[in-house]
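Asker: Predicted model, plus sequence, below.
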Amino acid sequence: MKGEDHMMTIAPNQTTVGFIGLGVMGHSMAGHIRKAGYPLHVYTRTASKAERLVADGAVWHDTPAKLAQACDVIITMVGYPKDVEELYLEPDGLVAHAREGAYLIDMTTSSPLLARRIYEAASSKGLHAMDAPVSGGDVGAREARLSIMIGGEEGDVKAVQPLLSTMGSNIVHQGQAGAGQHTKMCNQIAIASNMIGVCEAMAYAESARLDPETVLKSIESGAAGSWSLSNLAPRMIAGNLEPGFYIKHFIKDMGIALESAKAMNLVTPGLSLAESLYSQLAEKGLEDKGTQALIRYYTGE
């Protein structure tokens, strides 16, 4: 199915948007959609997470199927590929219950192969499906500055661009279904090794009896600069391990990337090392902390 077929106008006050998954990032993303003037319908497994949005005017549904029947566009931001598969492909899921011509946008970091399956199932029902994972963490979600990587039909991507612009500032169509997820794997692979470098730099500064904050002033604007260095190293220094992005979800992402790399006969030693280190932290009970908690591997706390 080509994106140009049965295209609707995606605009505030004209398009009803459903949002499923109101976690650390999803809540902020859904809030931006509501503030932009789109009628917002929400569902999340933990109903209390929706209370603030409902108080601000969002409509609550107690099942994804009921939400699907009420919406022109449905966005999902959940935890794991198994959650995505159940949400979209089960008999009581979105593909089975969405309105004909509806747009389905999965913003979860998930499997590229699953994204293809969802696209094909949706297309057979007259639905427009896209995979659109994001990068930018809790800060990017709060400030509507997410990087959004999209796989799907070009016409579909153009149609939902105004809606995606309420959540992100860097929106790039990467190719056909699954291409968004593959691009997110590139993003996570780059972060994985970079986080090791950031933690080792901060640990080295401490061992050399330097002031880490002063070191950061020198190195974050030079060749060593990165988003992780500027945004997560200060949290490490302050001892703030609360999640902008959960370790357990990063381990999930690295697992998807390792599996995909293996299928392409690509060796990724940096990714393998990072996955091993984070898995050790999870075994010590830190799976619900933020990715900056990798510093604990070096400090031994």
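Answerer: Great, that's in hand.

Asker: From now on I want contacts and neighbour counts done on CA atoms only, so please keep to that.
Answerer: Noted.

Asker: so where do the strands sit in this structure?
Answerer: With DSSP state E as the criterion, the chain has strands at 17-20, 40-43, 59-60, 73-76, 103-106, 128-131, 134-135, 146-151, 168-175.

Asker: what would those strands look like in JSON lines with distance to Thr183?
Answerer: Putting those into JSON lines (distance: least, C-alpha to C-alpha, whole Å) gives the following:
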{"stretch": "strand 17-20", "distance to Thr183": "23"}
{"stretch": "strand 40-43", "distance to Thr183": "27"}
{"stretch": "strand 59-60", "distance to Thr183": "33"}
{"stretch": "strand 73-76", "distance to Thr183": "18"}
{"stretch": "strand 103-106", "distance to Thr183": "14"}
{"stretch": "strand 128-131", "distance to Thr183": "11"}
{"stretch": "strand 134-135", "distance to Thr183": "10"}
{"stretch": "strand 146-151", "distance to Thr183": "7"}
{"stretch": "strand 168-175", "distance to Thr183": "7"}
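
Asker: In addition, the following structure is provided for comparison:
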Amino acid sequence: MSSTTIGFIGTGVMGKSMARSLMHSGYLLNVYTRTKSKAQELLNEGATWKNTVSELAASSDVIITIVGYPNDVEEVYFGQEGILENAKAGTYIIDMTTSNPQLAQKIYEQAKGRNLYALDAPVSGGDIGARDGKLTIMIGGDQTAYEEMLPIFKVLGENIILQGPAGAGQHTKMSNQITIASNMIGVCEAIMYAKKAGLNPERVLDSITTGAAGSFSLSKLGPRMIKGDYEPGFYVKHFIKDMKIALESAKDMGLKTPGLELSLSLYTELAEKGEEDSGTQALIKLFSE
């Protein structure tokens, strides 16, 4: 049983499963989220509710955040009531939100000035990876802080890699999202092609998921598309946010990303049709029309 108290902010689709895994591994858990009812399951299982970010920060040894958007990250980290002002010296702060690399660097710099250890550690693997403790975790920050937090990361994921200094985790996640962006279009087109050709699309997936076309999106989200299951493992609205961050970063580096631009335009169209709270696999709806 660990005596480390982890403060957890954000209990959405992935955060709730991640927090639960930490509790089941013996960590004491403080929880704060804007809507208390979203944390109720965790509170029933033994987590301690904190009324504010500042209260959680002051009473935790490690603070993990996984919130929606970069402005949510800014809200919980900065200001009089934020994590940076209220965490005890020596606290480790880990932002696992997919956010802006420059914001990760800003948190790191301000944390350093307050004797806090900051890591940016966005994840990939969706609701399934979070539930099974098999997330891919991409980390930016100092080697020593990474090594100290490794036991916690090992509860949450399997593929855990320190990619470089502050912001490197977020840049790696952008590479991840850029890959998925074009891939999701390919998965939708492949399934619709199979249907138009009079094939059984599930049987087609049995063949192509294990070949050169294999990917998480094809093997995990393809079957959901075929079944018409659009429940979010990852929200359309959050994927749009990620693609916008990636596009902005790519433009800053003078990089052309036509696949990313096409995917963003299609997902924006999907969101405008009322699908922003659906899972990313709902993209197939545009191809089924």
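Answerer: Received, thanks. Only a predicted model underlies this, so the values are computations on that prediction, with no experimental measurement involved.

Asker: Of the strands of the first structure, which stretch is the most buried?
Answerer: strand 128-131 (a mean of 31; mean count of other C-alpha atoms under 10 Å).

Asker: so where in the second structure does that one end up aligned?
Answerer: On the basis of TM-score structural alignment, strand 128-131 of the first structure is assigned to residues 117-120 in the second structure.

Asker: What of stretch 222-241 of the first structure?
Answerer: Taking TM-score structural alignment, stretch 222-241 of the first structure hits residues 211-230 over in the second structure.

Asker: For stretch 225-239 of the second structure, which outside residues touch it?
Answerer: 13, 68-69, 126-128, 177, 191, 201-202, 224, 267, 271, 275-282, 284 (C-alpha atoms under 8 Å, 6 or more residues apart in numbering).

Asker: List the buried residues for it?
Answerer: Buried residues in stretch 225-239 of the second structure, counted by 16 or more other C-alpha atoms under 10 Å: 225-226, 230, 232-239.

Asker: What does Leu294 of the first structure correspond to in the second structure?
Answerer: Match for Leu294 of the first structure (TM-score structural alignment): Leu283.

Asker: Quick check, its match in contact with Tyr267.
Answerer: Yes: taking contacts as C-alpha atoms under 8 Å, Leu283 of the second structure lies within contact range of Tyr267: 6.8 Å.

Asker: Now stretch 200-210 of the first structure: buried residues?
Answerer: So stretch 200-210 of the first structure, judged by 16+ other C-alpha under 10 Å, has buried residues 200-203, 205.

Asker: okay, the residues you listed in a markdown table with distance to Val42 of the first structure next?
Answerer: Shown next, in a markdown table, are those (distance: C-alpha to C-alpha, whole Å):
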| residue | distance to Val42 of the first structure |
| --- | --- |
| Glu200 | 41 |
| Ala201 | 42 |
| Met202 | 41 |
| Ala203 | 43 |
| Ala205 | 46 |
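
Asker: quick one: which of the residues you listed sit in helices?
Answerer: Among those, DSSP state H puts 200-203, 205 in helices.

Asker: burial count for Gly180 of the first structure?
Answerer: Using other C-alpha atoms under 10 Å, Gly180 of the first structure has 31 neighbouring residues.

Asker: Give the equivalent position in the second structure for it.
Answerer: So Gly180 of the first structure corresponds to Gly169, using TM-score structural alignment.

Asker: Selecting buried members of the contacts of stretch 225-239 of the second structure in PyMOL, what would you type?
Answerer: Selection of buried members from the contacts of stretch 225-239 of the second structure for PyMOL, criterion 16+ other C-alpha under 10 Å:
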select buried, resi 13+68+69+126+127+177+191+201+224+267+271+275+276+277+278+279+280+281+282+284
